[in-house]
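Asks: This is a predicted model, with the sequence first.
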Amino acid sequence: MNDAAISRTSYDTALERSQALEQKIAQDPSGLRMLTGDRPTGALHIGHYFGTLQNRVRLQSAGVETWLLVADYQVITDRDVVGDIAGSVRELLTDYLAAGIDPERATIFAHSAVPALNQLLLPFLSLVTQPELERNPTVKSELQAAGKSAMGGLLLTYPVHQAADILFCHGNVVPVGRDQLPHIEQTRVIARRFNERYAGGEHFFTEPDALLSDAPTILGLDGDKMSKSRGNTVMLKMTADETAKRIKKAKTDSERLITYDPDNRPEVSNLLMIASLSTGRSPQEIAEDIGDKGAGTLKVMTAEALNEHLAPIRARRAELEQDPGYLFSVLRRGIDRANEVADATLNRVRDVMGMVY
């Protein structure tokens, strides 16, 4: 079986497990603990919101226990200059809460502040080989995106660190896109090998399942990947006027008739998708309404729909910005909870490994 066939088989298996998870969430989410998060690199944009944040709020509302990781150590995996990490963490917390994450129902923590979590790296590293780490396609893409030729040790072990993030709290649901499946599979392998090698076959760590997202990818306004460094984003914290000006400059094409055709008209289709996600109407229906009125009408309609959708989030965000002390108190409360769980997990791991003296 070639690599492509193996990849398809792995994806099909992950998809089946994901569909079973969705059924359990709908019927009885008890026993499910979701672990997901973001690198704190500043405020979030609409790609983050429509791609992940909305789904997290959905799962939280459905009753799935929610753990959100502020992955501050990951900021230094591939960057020479990290900037104002504390300021970026504050921006991330603001967007989380403004978008609907409820600090009374979610545990939000920074993994640099949870020592026992990071100590799990040592036994976990004993369970993987160097070639396994080097083959991880996500690590390769991160290296390429950073424009580096040599891989640092932290980036090489990034999948193991992610496994520690998930397993320390016994997370069993990890919302991801298809490109992140190799990380989840590595975590499953580490959990399985720990159970076999150190726990005598005992079901100590649960192998987590990926909850595959069907959220569409939102392109940047220039047609490339949405990225703050490219300046092609619409940030959640922008004003309505700033949003309208950004979208007015969005790349489209010269055809007057507006149609939804992602393969042949990606920029026009991207604006239609943003309008669709903002209104709940299909992009095809919106395209039919605009007809031959051209890209100018499309941009106005998209900006108005997006601004209306984001208005309550932006109002809440403005309130939260006035009280950074509250934001960091939410984080500290989550860190305290994470440390309790991590300490208990590490103590059990040491006991299982025969390292309690």
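Replies: Yep, that arrived. Keep in mind that what you see is a predicted model, and the values were worked out from it rather than measured. Residues are numbered from 1 along each chain as shown.
Asks: rest of the way, CA atoms for contacts and neighbours
Replies: OK.
Asks: where do the strands sit along the stretch 251-357 of the chain?
Replies: In the stretch 251-357 of the chain, no strands are defined using DSSP state E, counting those that start in this stretch.
Asks: List the residues that contact residue 356.
Replies: Taking C-alpha atoms under 8 Å, 6 or more residues apart in numbering as the contact definition, residue 356 lies against residue 350.
Asks: residues contacting residue 229?
Replies: Per C-alpha under 8 Å, 6+ apart, neighbours of residue 229: none.
Asks: and it, how far is that from residue 146?
Replies: 12 Å (C-alpha to C-alpha, to the nearest Å).
Asks: now do residue 249
Replies: Residue 249 sits 27 Å away from residue 146, going by C-alpha to C-alpha.
Asks: ok, now residue 29?
Replies: Relative to residue 146, and taking C-alpha to C-alpha, residue 29 is found at 38 Å.
Asks: Looking at the two, which is more packed in?
Replies: For residue 29 versus residue 146, the count of surrounding residues by other C-alpha atoms under 10 Å is larger for residue 29: 17 against 12.
Asks: all strands for this structure, in order.
Replies: 33-38, 65-70, 106-110, 173-176, 209-212 (DSSP state E).
Asks: Included below, for side-by-side comparison, is a second structure:
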Amino acid sequence: MAAQRRSAELEQQVMEDPGRFRVLTGDRPTGPLHLGHYFGTLANRVRLQRAGVEVFLVIADYQVITDRDTVGDVRGNVRELLLDYLAAGIVPRGGTGSGSGPGSGSTGATIFTHSAVPALNQLVLPFLSLISVAELQRNPTVKAEAAAAGGRALSGLLLTYPVHQAADILFCGADLVPVGQDQLPHLEATRLIARRFNERYGSGHAVLSEPEALLSAALLLGTDGAKMSKSAGNAIPLRASEDGTARLIRSAKTDAERRITYEPTRRPEVSNLLLTAALCTHGTPEAIAEAIGDGGAGALKRLVVEAVNEHLRPLRARRRELSDADDHLRDVLAAGDAAAKDVADRTLRTVHEAMGMTY
């Protein structure tokens, strides 16, 4: 509740003075973004940028290997992420992008990859000295991945995943990090590292600022009723065709009750479809349920198919326009990488100065 109240206060401050804030967020390039990403994070990034908040977007290519042996088609996945970002309305640094126009933020988003910013990754070393192995092992994501490994050895990179995330956030001085409730422990680890660095090396001054959480919006379930995930095969990709989207939604799990009601606890699958339609139409799930009434799951799914395809139609059209613009995509990433390098180099110098490591 305290996190929710503080997030609401921050949202109000963002609306009053967006230019004073910088946001860091991003994705691992492990596959196509889906509807859950869009409503959980991507649309919010666009909203914040258009309000005037400076946005840093990390394509976390190094994090691909935290829990897998190979990176897969990382080059192709990075390209797909860029397409999704730009098609959704993110305006990149140094360009007008497909998201420019009335209401767009004046500052282009800095879109960059981990592997292109050496100074960011160098920050991981001093940050590792500020957190214990026991604290890392207690991190919920690390614990969950270790449990899911089924006896397989935990990689050092996965164990230190929270520290790498801290470097992502602290290198650019992000004030705000959009997260879900389940990611709050990661942000608290970042705040802990910043606080300990300041205590150890700051001589009473805040060398590194402690970021705060903007709690993300609704979490959508996948077609099987579990959390929507790229790896679970239960997601609706943003790049899917309209027919493909219809097939996926028609396969979604519901229940045997004829009358449609919005009861997230008792009827999570039906309620998830209602929420999806509401997000796409800017209505309420309760009103949509009332309109469908005794129409059953068939009527509900037909309505959701129409709502999702209608909502994503402009995004998909922009995506098709950009799909052959390889030079533009390379320029966007090159500009973002260069800007992130400059910021990371300055932060690393500041950290080294505080630690007495300037020679």
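Replies: Nice, thanks for sending it over. Values in this document were obtained by computation on a predicted structure and should not be read as measured data.
Asks: now the strands of structure 1 as CSV including mean neighbour count and distance to residue 306 of structure 1?
Replies: Shown next, in CSV, are the strands of structure 1 (neighbours: other C-alpha atoms under 10 Å; distance: least, C-alpha to C-alpha, whole Å):
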stretch, mean neighbour count, distance to residue 306 of structure 1
strand 33-38, 22, 23
strand 65-70, 22, 26
strand 106-110, 23, 27
strand 173-176, 22, 24
strand 209-212, 24, 25
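Asks: any chance of those in a markdown table, plus distance to residue 302 of structure 1?
Replies: Converted to a markdown table, those look like this (distance: least, C-alpha to C-alpha, whole Å):
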| stretch | distance to residue 302 of structure 1 |
| --- | --- |
| strand 33-38 | 27 |
| strand 65-70 | 30 |
| strand 106-110 | 32 |
| strand 173-176 | 27 |
| strand 209-212 | 27 |
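Asks: List the contacts of stretch 300-315 of structure 2.
Replies: Contacts of stretch 300-315 of structure 2 (C-alpha under 8 Å, 6+ apart): 87-88, 238, 242, 245-246, 249-250, 260, 273-274, 276-277, 280-281, 292.
Asks: Report the two members of those residues separated by the largest distance.
Replies: Put simply, by C-alpha to C-alpha the two of those set farthest apart are 87 and 260, 33.6 Å from each other.
Asks: Counting residues, what is the longest helix that structure 2 contains?
Replies: As assigned by DSSP state H, the longest helix anywhere in structure 2 is helix 326-355.
Asks: now the equivalent of residue 109 of structure 1 over in structure 2: how far from residue 129 of structure 2?
Replies: With TM-score structural alignment as the criterion, residue 109 of structure 1 lines up with residue 112 in structure 2. Distance, residue 112 of structure 2 to residue 129 of structure 2, by C-alpha to C-alpha: 26 Å.
Asks: same check, this time on residue 136 of structure 2
Replies: Distance from residue 136 of structure 2 to residue 129 of structure 2, by C-alpha to C-alpha: 12 Å.
Asks: re earlier: give the contact list for the match of residue 109 of structure 1.
Replies: 56-59, 333-334, 336-337, 340.
Asks: Just give the nearest non-adjacent residue to the counterpart of residue 43 of structure 2 in structure 1, would you?
Replies: Here residue 43 of structure 2 is matched to residue 54 in structure 1, going by TM-score structural alignment. Among residues not flanking residue 54 of structure 1 along the chain, residue 99 sits closest, at 7.5 Å (C-alpha to C-alpha, 6 or more residues apart in numbering).
Asks: What's residue 219 of structure 1 aligned with over in structure 2?
Replies: Under the alignment (TM-score structural alignment), residue 219 of structure 1 pairs with residue 221 in structure 2.
Asks: That match touches residue 232, doesn't it?
Replies: No - with contact defined as C-alpha atoms under 8 Å, residue 221 of structure 2 does not count as touching residue 232 (11.3 Å).
Asks: For the two, indicate the residue with more neighbours.
Replies: More crowded of residue 221 of structure 2 and residue 232, by other C-alpha under 10 Å: residue 221, with 23 against 12.
Asks: Contacts only, for the more buried one.
Replies: Per C-alpha under 8 Å, 6+ apart, neighbours of residue 221 of structure 2: 36, 227-228, 269, 272.
Asks: same thing but 7 Å
Replies: Applying C-alpha atoms under 7 Å, 6 or more residues apart in numbering, we find residue 221 of structure 2 in contact with 227-228, 272.
Asks: For it, give its distance to residue 264 of structure 2.
Replies: Using C-alpha to C-alpha, residue 221 of structure 2 is found at 11 Å from residue 264 of structure 2.
Asks: likewise residue 291 of structure 2?
Replies: Counting by C-alpha to C-alpha, the gap from residue 291 of structure 2 to residue 264 of structure 2 is 18 Å.
Asks: got it, and residue 176 of structure 2?
Replies: 29 Å.
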